[in-house]
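Q: Generate coordinates for the sequence data below:
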Amino acid sequence: MPEGTLELIVAAAQSAPTSSNLQAWSVIAVEDPARKARLAGLAAINRHIEQAPLLLVWLADLSRLRAIAEANGREGEGLDYQESFLLAVIDAALAAQNAVVAIDALGLGSCYIGAMRNHPQEVARELGLPPETVAVFGLTVGYPDLLAATDIKPRLPQAVVLHRERYRSEPDPDDLAAYNQRLRSFQQEQAMPVVDWTELVSNRIGSKAALKGRNHLGEVLKALGFKLK
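A: Next comes the predicted model:
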C-alpha cells in the first residue's frame, strides 16, 4: 500500500474515544506473508488474510498500564477486575471502527476477523504478546475488486433494535419474518447460500461446538495473565 497509509489508519484509530483516556489497546500490523499464512491457519483458514496486503490485529492491552503503574510504585490492582478487561476490549473496538472509516475514505476495503479468538494462546505466541494482552479480532486491509457487484447487507429493522424508554421483551415475529425475506433476496442477488437470519442465529449460538473453541476463552484469558476478578 502507499507509504504512510498504515500510519494514517492508526492516527484515525487513536482519535477514537477511550475510557478515562487509558488507551488500553494496541494494534499489530502484519505484512509478512509467512506470518499471515500462519495466522490464517489459526483463524478458521480465512484465505483473505493471506491475500490482503495488510492484517491488523487489534489487542486488548492491559500490559502497558500494568507496567506504568508498577513504574510509579503502584500495583495496578484495578487491572485485576473484569471491568478493566471489558474496558480494554471496548477501547480496541472503538479504535478499530475509526480505522475502518479511514480505510473506506482511502478507497480501500476491510473485513473483521473474529476467528482470531479461536486459538488465542497460539496467536499470542505468534505475535509475541506479553501477559495481560490478547488479540480481540483481526482486520484485513486491501483493495476491493471494483468489478465485483456488491451491495450493503441489510440489517434488522429499527423496530427490532430500537427500544424507547424501556426494553421490550421480544421482537415482533412479523418484523423478523420480513427481515428473513429481505436478507434472502440479498443472498440470492449476491449468489450467497440462501438461509433465514433466524436460522443462522440459531446455528451460531445453538451449541458449544458452534463457538469453535471460544467456549474456553475465560480460562484461556487467565492463562494469558488476566486476573478477571
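Q: make it CA atoms for all contacts and neighbour counts henceforth
A: OK.
Q: Now Ser84: closest residue in space that isn't a chain neighbour?
A: Gly78 (7.0 Å; C-alpha to C-alpha, 6 or more residues apart in numbering).
Q: does Leu87 count as helix, strand or coil?
A: Here Leu87 is helix, with the state taken from DSSP: H, G, I helix; E, B strand; the rest coil.
Q: Identify the residue nearest it in space, chain neighbours excluded?
A: Going by C-alpha to C-alpha, 6+ apart, Leu87 has Ser19 as its nearest residue, at 6.9 Å.
Q: And the residue nearest to Ser84, how far from Gly107?
A: 41 Å (C-alpha to C-alpha, to the nearest Å).
Q: same check, this time on His216
A: Taking C-alpha to C-alpha, one finds His216 at 38 Å from Gly107.
Q: Ok, Leu94 next?
A: Taking C-alpha to C-alpha, one finds Leu94 at 21 Å from Gly107.
Q: higher neighbour count, those two?
A: Comparing Leu94 with Gly107 by other C-alpha atoms under 10 Å, the one with more neighbours is Leu94, at 18 against 10.
Q: What distance do you get for that one to Thr133?
A: 17 Å.
Q: Same check on Lys227?
A: Counting by C-alpha to C-alpha, the gap from Lys227 to Thr133 is 12 Å.
Q: Proceed likewise with the subsequent sequence, for comparison:
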Amino acid sequence: MNETITTMLNHRSIRHFKDKPLSDEQIKMIVASAQAASTSSFIQAYSIIGIKDMEKKRKLAEIAGNQEYVAQNGHLFVFCADLSRHELIGELEGKDVLPSIESTEKFMVALIDAALAAQNAAIAAESIGLGICYIGGIRNKLDEVKELLKTPERVIPLFGMTVGYPDKINDQKPRLPFEHIYHEEEYEQDKDTYVRQLQEYDQLISSYYDERTGGKRKDRWSEQMANMLEKQTRMYMKEFVQKNKMNLR
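A: Sure thing, here's the model as predicted:
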C-alpha cells in the first residue's frame, strides 16, 4: 500500500480547524490538483470560487445551517457547475451551442466534472496534512448564494469544501461492506443477500455510535437514512436549475 492509498483510506470529515489560514501557494496547489482531474471530452465544465472574506464565510455558514466550521477554517472553496464559458465560446466561434449546453447530458457532465475536480482537491489537501469537509448545505438557499458570489446564468454553486489544519480528528465512520458496493459482472439483485448485508452493517454502525457517544446514541444506518429521506428537502432544485438555463432539454 502506498502513501496515496493510505491518505484516501484515512479520510474523515474535519469540523474543527485551527485558526490558521492556508497560504496562497497551498491554495494554488490544491486548485492545480483539482484541474488535473479527468474531464469529459476536455469540456472542463466547472469553476471554483475561493472565499477568504470572513463576512461572506459567516453568511455561507448561516445558509448552510449555522455550521460554524464553514466560517472557521483555513480556506473555503465553492465548487460550481459552469457552462457559461461554453456559451461565450459558441458566440466567439459562431456556433449554435445552446441546444447542447442546455441538455441534461451536459448538465450531468458539469456535475461530474466538478465532483471529480473536488475529490482531487480533497486528496491533495489531505496529502499535505490538511483536513477537509464537504458542505452541501449551501444548496439550502442557492438564490442567496448566487447573489453573494455573483455567479452568472449557467453557473450553479454545488457544494463547498472547507480546508484547514485539523484541531480535532474524529473516528472514521465505517462504510458499507465491499460486497454491498461492488457487483461482479451484473447488479446483484438477491433481496435476501441485500437485507442480510444491510442488517450486518446496521449493527456495525449502531455499535460505532454507541461507543462514540457513550451509549447516548445507537441508531442504525437504515434507520438514519429512512428518517432523513422521509423529509423532503431542497425541493426547489429543479426550478432553480432551469431558471439558470441548465438542464432545460
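Q: Which of Lys227 and Thr133 of the first structure has more residues huddled nearby?
A: The neighbour count for Lys227 of the first structure versus Thr133, taken as other C-alpha under 10 Å, is higher for Thr133 (24 against 16).
Q: Okay, and the residue nearest to Leu98 of the second structure when sequence neighbours are not counted sits in which element?
A: Nearest in space to Leu98 of the second structure, with sequence neighbours left out and distances taken as C-alpha to C-alpha, 6+ apart, is Glu87 at 6.8 Å. Here Glu87 of the second structure, judged by DSSP states H and E, is contained in helix 84-93.
Q: Name all residues that make contact with the spatially most central residue of the first structure.
A: By C-alpha atoms, centre = their mean, the first structure has its centre lying nearest to Phe137, at 3.6 Å. Contacts for Phe137 of the first structure (C-alpha atoms under 8 Å, 6 or more residues apart in numbering) come out as 57-59, 112-117.
Q: ok, these vs Gly142 of the first structure, which is closest?
A: Top of the list for closeness to Gly142 of the first structure, among those and by C-alpha to C-alpha, is Tyr112 at 12.2 Å.
Q: follow-up on the earlier one: can you give me the distance of the residue nearest to Leu98 of the second structure to Gly65 of the second structure?
A: On the measure of C-alpha to C-alpha, Glu87 of the second structure and Gly65 of the second structure end up 34 Å apart.
Q: Strands along the first structure, start to end?
A: Here the first structure has its strands, by DSSP state E, at 25-30, 54-61, 109-113, 133-142.
Q: does Ser84 of the first structure really touch Gly76, like I thought?
A: No - using C-alpha atoms under 8 Å, Ser84 of the first structure is not in contact with Gly76, being 10.6 Å away.
Q: More neighbours: which of these two?
A: Taking neighbours as other C-alpha under 10 Å, Ser84 of the first structure and Gly76 compare with Ser84 leading, 21 against 15.
Q: That one pairs with which position in the second structure?
A: The alignment partner of Ser84 of the first structure in the second structure, by TM-score structural alignment, is Lys106.
Q: From Leu92 of the second structure, how far off is that match?
A: From Lys106 of the second structure to Leu92 of the second structure the distance is 20 Å (C-alpha to C-alpha).
Q: What lines up with Arg220 of the second structure in the first structure?
A: Arg220 of the second structure maps onto Asp196 in the first structure, by TM-score structural alignment.
Q: which residues sit in contact with the closest residue to that match other than its chain neighbours?
A: Distances taken as C-alpha to C-alpha, 6+ apart place Asn180 nearest to Asp196 of the first structure, at 5.0 Å, with adjacent residues excluded. Counting by C-alpha under 8 Å, 6+ apart, Asn180 of the first structure makes contact with 196-198.
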